[in-house]
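Asks: Below are the sequence and a predicted model; questions follow.
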Amino acid sequence: MTPADMVVTPRGLRFMGRTFPCTIGRGGISADKREGDGATPRGVHRIVGCLYRPDRLARPVDWAIPIHPGDLWSDDPSAEDYNLMVRAPYAPSHERLRRADPLYDLVLLTDWNWPFATRGRGSAIFMHRWRRPGYPTEGCVALRPDHLLWITRRLTYGSRLIVP
C-alpha cells in the first residue's frame, strides 16, 4: 500500500491519514461481481480518470475531462462498447453521465473491468457523490461532495481504490 491509496474500511474510506464516511453498493462487497448485482467489487482498482460537469463545477484537477450533453456509459454486456464511455444517440443499454441530479458532477473512474471488459462482469465502478449518508449505490463508492473534491485534488498517478 502507498500513501496515494484509498482503502474502504467498515468505518469509511481511509486516505492520507483521514477517514471519510462513504457508501458502497446495495449488494455489499463481492469477490464475484456481476452486472446488475449492486455489489462493490473486492480488489485493487487503479484510478484511471476523472470526469466533471463544467456547468456546475470548476475543473477540479488538470487531468479532468468535462462531461458534455450526450455523454453516456455503456452498461449492456452484449454491446461492442460495453463498459466504455459512448455518445448519444446510442441504442444499447447505457447510463447518462450528464444527470439532472448532482451525483455525477464529479466522477473518479476506476479500472474495474476496463479497458477490456469481460461481458457480464459488471460495468463502471465509479467514485462519485452520494445521494445521502448511508444510501447505497449500484456498486460504486460514494462520498460527501466536499470530501470527494478534497480527495480528487490530492490523488497522484498510481492512486488506487482498495476494497478488501
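Replies: Done, it's in.
Asks: alpha carbons only for contacts and neighbour counts from here, please
Replies: Will do.
Asks: Now P21. Nearest residue, chain neighbours left out?
Replies: Distance criterion CA to CA, 6 or more residues apart in numbering; nearest residue to P21, sequence neighbours excluded, is G12 at 4.5 Å.
Asks: Next up, a structure to set beside the first:
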Amino acid sequence: MTPRDLVLTGRGIRFAGRLWPCTIGRGGVRTDKREGDGATPVGTHRITGILYRPDRIAAPQPWAQPIRPGDLWSDDPDRPDYNTLVRAPYPFSHETLRRADPLYDLILLTDWNWPDATPGAGSAIFLHRWRRAGYPTEGCVAFRPDHLWQIACQITPETRLIVPPR
C-alpha cells in the first residue's frame, strides 16, 4: 500500500491522510464476485480512468474523459464487449452512463475484470457519487459528491482501490 491508495476500511475509505465515508455493494465484500450479486470485489484494483459529464462539471484531472451522449457500459456476459464502454444503439444489456440523475456525473473506473473480462465475473465496478448516505450500490463504491470530487482531484494514474476481505 502507498499513501496514494484508496483503502476500504469498516468505517470508510482511507485516502490522503483522511477517512472518507462511503457505501459499498448491497452484497457486501466478496472474493467470488459474480455479475448481478451486488457485491464489491475483494482485491487491489487500479484506477484506469475518469469519466465526467462536461455539461455539468469540469474535468477533475487533465486525463479525464467526457461522457458523451450515447455512452454505455456493457454488462452482458454473453457479448465480446462485456465490461467495456460501448456506444448506443446497443441492444444488449448495459448501463447508461449519461443519466438524467447525477449518479454518474463523475466516475472513477477500476480494472475489475478488465481488460480481458471473464464472462459473468462482474462488470462496472466504479467509484461514483452515492444516492444518499448508507444506501448500498450494485457493487461499486460510492461517496458524497463533494468528497468524490476531492478524491478525483487528488488521485494519480498510479492510485489503486484496495478492498481487503472482511
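Replies: Nice, thanks for sending it over. Computed from a prediction, not measured in an experiment: that's the story for all the values here.
Asks: What residues does the residue positioned nearest the centre of the second structure make contact with?
Replies: Centrality entry for the second structure: nearest residue to the mean C-alpha point is F126, 0.7 Å, by CA atoms, centre = their mean. Contacts for F126 of the second structure were tallied using CA atoms under 8 Å, 6 or more residues apart in numbering; they are I107, L108, L109, T110, C140, V141.
Asks: can you rerun that using 10 Å?
Replies: Contact analysis of F126 of the second structure by CA atoms under 10 Å, 6 or more residues apart in numbering lists 40, 47, 49-50, 104, 106-112, 137-142.
Asks: and the gap between it and G134 of the second structure?
Replies: 17 Å (CA to CA, to the nearest Å).
Asks: picking up where we left off before, mind telling me what the residue nearest to the centre of the second structure corresponds to in the first structure?
Replies: When the first structure is aligned by TM-score structural alignment, F126 of the second structure is paired with F126.
Asks: quick one: that match and D81 of the first structure, what's the gap?
Replies: 17 Å.
Asks: How about S123 of the first structure?
Replies: 11 Å.
Asks: One more: A88 of the first structure?
Replies: Taken as CA to CA, the span from A88 of the first structure to D81 of the first structure is 13 Å.
Asks: which stretches of the second structure form helices?
Replies: 145-154 (DSSP state H).
Asks: Return the longest strand in it, judged by number of residues.
Replies: strand 43-52 (DSSP state E).
Asks: By how much does that strand deviate from the first structure on average?
Replies: In the superposition with the first structure, the average deviation recorded for strand 43-52 of the second structure is 0.2 Å (mean CA distance after the TM-score superposition for the first structure).
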